[in-house]
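1. I need the structure of the sequence given here:
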Amino acid sequence: MDAERLIYPLMKHVVLGPAMRAAFRPQVSGLANLPDGPVILAANHLAFCDSFVLPLVVPRQVFFLGKHEYFTRPGPAGRAMAAFFRGVGAIAVDRSGGHAAQAALDAAARVLERGEVFALHPEGTRSPDGRLYRGHTGVGRLAERTGAPVVPVALAGTDRVQPPGRRVPRPGRIGVRVGAPLEIAGRDVREFTDEVMRAIHAMSGQEYVDEYAPRRENRS
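-> Next comes the predicted model:
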């Protein structure tokens, strides 16, 4: 068992888990929909803390992509940050340059090929206004490549506990709804991605926008 696997249960059950449960009082439904074996969790994206909420409520270890910068900062503080992100299941991926998308897909595929759980946000970035935006086809391409089922997840309330610009979440109730698994079964990745987003929309109740969410650097 490597260091990350030793750190993960400590972070989830001793360090972060109790504090987050007390602060967020998560209301969770649909965990019985989570199958054994490789699973892709596809969730809406309302706040930075979304990536930490999923590992908190899902009984299996959840992996997700993290910015390369989180793992490479110098000094004791940088090493502590890297240990923290590895401990909660983050995988370092350099998303700069022309091969960024392929590097992310390869990293996610390796997790699924081990029979584990990988989480992503098909919108690609946090919603700027609480609405649900069109999904990027990475979720469909990952399902096509690995054969793993996609489980749609709807998060609620994370944008209230951590609105834009707030570094530390404030106490408040959040909700997590886990939907039934979806299989790509040879379908077109765009069609399948749209089906995943419809499932998230049905559970979240968000207004749906049939266009990609603007990246933060392009927002006014």
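2. okay, CA-based contacts and neighbour counts for the rest of this
-> OK.
3. hmm, residue 66 is touching residue 93, no?
-> Yes - with contacts defined as CA atoms under 8 Å, residue 66 counts as touching residue 93 at a distance of 6.3 Å.
4. which residue ranges of this structure form helices?
-> Under the criterion DSSP state H, the chain contains helices at 3-10, 16-24, 50-57, 69-72, 75-87, 100-113, 138-146, 158-161, 189-204.
5. so which of the ones you listed gets nearest residue 127?
-> Ranking these by proximity to residue 127 (CA to CA) places helix 158-161 first, at 9.2 Å.
6. contacts for the closest one?
-> For helix 158-161, the surrounding residues in contact (CA atoms under 8 Å, 6 or more residues apart in numbering) are 46-47, 49-50, 130, 169-174.
7. how close does residue 7 get to residue 53?
-> Taken as CA to CA, to the nearest Å, the spacing of residue 7 relative to residue 53 amounts to 17 Å.
8. more neighbours: these two, which one.
-> Under the criterion of other CA atoms under 10 Å, the comparison of residue 7 against residue 53 puts residue 53 first, with 20 against 16.
9. one more to put side by side:
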Amino acid sequence: MMYSLLKNTVVGPAVRRLFRPEVIGAENIPAKGPVIFASNHLSVIDSIIMPVVVKRQVFFLAKAEYFQGKSFKGRLTSWFMKSVGQLSIDRSGGAASQASLDTGVEVLDTGRWLCIYPEGTRSPDARLYRGRTGIARMLLQAKESVPVIPVVMIDTEKVMPIGASRPKPGRTGVVFGKPIDFSRYRTMHADRFVLRAMTDEIMSEIAALSDQEYADVYASTLRKKLDAAKN
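-> As a prediction, the model looks like this:
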């Protein structure tokens, strides 16, 4: 109820007025059943714009820090994140990482929509980076075969770049590709070669929809180098 109220009366109208998202390929989204949206990630507002242009609620896995603020702003952020379908995850690794995967699988096993950013973090320079295999693990752990919809966010980094405290008005876009069927992998052992093959196929489909330059390294690796260079 809260999600629909925010989307239809507050967030949705504001997003459409400020960012004027052009939507391409919405007909590729299945009308029912679980779906994983696999998206590039250019800006923090990707998780606000993309859900506004689809019919059903989309859940995201968001870092736990968004839910832990004790100040008024922190509590408001936590309330908003929960209200729009963001699910808190611990990204510290090990058992925490598996718990995060389990959260995503639970969303899929209950027939809901989940959006994953395979790059793992926002692109530091608007290029498309190597995908991490967590999305493939979810696909193989789900109780049934789940279609993957490749998604490309366009120009969101221009209306809210990394480091910006607030977005500015501007035209954006969302492109939905055709569903990718991974049912052929259901009987295979989830070794690193299978996981990498599935993830690379997803990233290849995202790249085909986008005009982004592809960099075959992890975005987090480059961000660490950039941060180190500043210090």
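10. overlay the chains and give the TM-score.
-> With the length set by TM-score structural alignment, normalised by the length of the first structure, the two chains reach a TM-score of 0.92; 215 aligned residues with a CA RMSD of 1.4 Å.
11. re earlier: and the contacts of helix 158-161 of the first structure, which two are furthest apart?
-> Spatially, the most separated pair among the contacts of helix 158-161 of the first structure is 130 and 171, at 18.9 Å (CA to CA).
12. which residue of those two possesses the greater neighbour count?
-> residue 130 (18 against 15).
13. so the more buried one sits right up against residue 208, yeah?
-> No - the criterion here is CA under 8 Å, and residue 130 of the first structure misses it with residue 208 at 9.7 Å.
14. among the helices of the first structure, which is nearest residue 125 of the first structure?
-> Nearest to residue 125 of the first structure among the helices of the first structure is helix 50-57 (11.3 Å), distances taken as CA to CA.
15. residue range for that closest one in the second structure?
-> Aligned by TM-score structural alignment, helix 50-57 of the first structure falls on residues 46-53 of the second structure.
16. same check, this time on stretch 170-182 of the first structure
-> Residues 168-180 of the second structure are where stretch 170-182 of the first structure aligns, taking TM-score structural alignment as the criterion.
17. what comes into contact with the matching stretch?
-> Residues outside stretch 168-180 of the second structure that contact it (CA under 8 Å, 6+ apart) are 18-26, 28-29, 50, 147-156, 158-160, 202, 205-206, 209.
18. next one: stretch 127-137 of the first structure
-> Outside stretch 127-137 of the first structure, the residues that touch it by CA under 8 Å, 6+ apart are 44-47, 122-124, 159, 189-190, 193-194, 197, 201, 206-214, 216.
19. how many other residues sit next to residue 139 of the first structure?
-> Neighbour count for residue 139 of the first structure, taken as other CA under 10 Å: 25.
20. now check the second structure for the residue matching it.
-> Under the alignment (TM-score structural alignment), residue 139 of the first structure maps onto residue 135.
21. which of the contacts of stretch 127-137 of the first structure count as buried?
-> Of the members of the contacts of stretch 127-137 of the first structure, the ones counted as buried by neighbours, 16 or more other CA atoms under 10 Å, are 44-47, 122-124, 159, 189-190, 193-194, 197, 201, 206, 208, 212-213.
22. grab the nearest non-local neighbour of residue 82 of the first structure.
-> residue 71 (4.3 Å; CA to CA, 6 or more residues apart in numbering).
23. distance of the counterpart of the one you found in the second structure relative to residue 50 of the second structure?
-> Here residue 71 of the first structure is matched to residue 67 in the second structure, going by TM-score structural alignment. Between residue 67 of the second structure and residue 50 of the second structure the distance is 21 Å, computed by CA to CA.
24. try residue 100 of the second structure
-> Residue 100 of the second structure sits 21 Å away from residue 50 of the second structure, going by CA to CA.
25. what's the answer for residue 123 of the second structure, then?
-> Relative to residue 50 of the second structure, and taking CA to CA, residue 123 of the second structure is found at 17 Å.
26. same check, this time on residue 207 of the second structure
-> 18 Å.
27. repeat that for residue 66 of the second structure.
-> Distance from residue 66 of the second structure to residue 50 of the second structure, counting by CA to CA: 19 Å.
28. now do residue 147 of the second structure
-> For residue 147 of the second structure, the distance to residue 50 of the second structure under the criterion CA to CA works out to 18 Å.
29. try residue 141 of the second structure
-> In this view, residue 141 of the second structure and residue 50 of the second structure are 25 Å apart by CA to CA.
30. look at the two and report which has more neighbours.
-> The neighbour comparison of residue 141 of the second structure against residue 50 (other CA under 10 Å) goes to residue 50, with 22 against 19.
31. next, count neighbours for the closest residue to residue 58 of the second structure other than its chain neighbours.
-> Here the nearest residue to residue 58 of the second structure in space, its sequence neighbours aside, is residue 113; by CA to CA, 6+ apart that works out to 5.0 Å. Residues near residue 113 of the second structure, counting by other CA under 10 Å, number 21.
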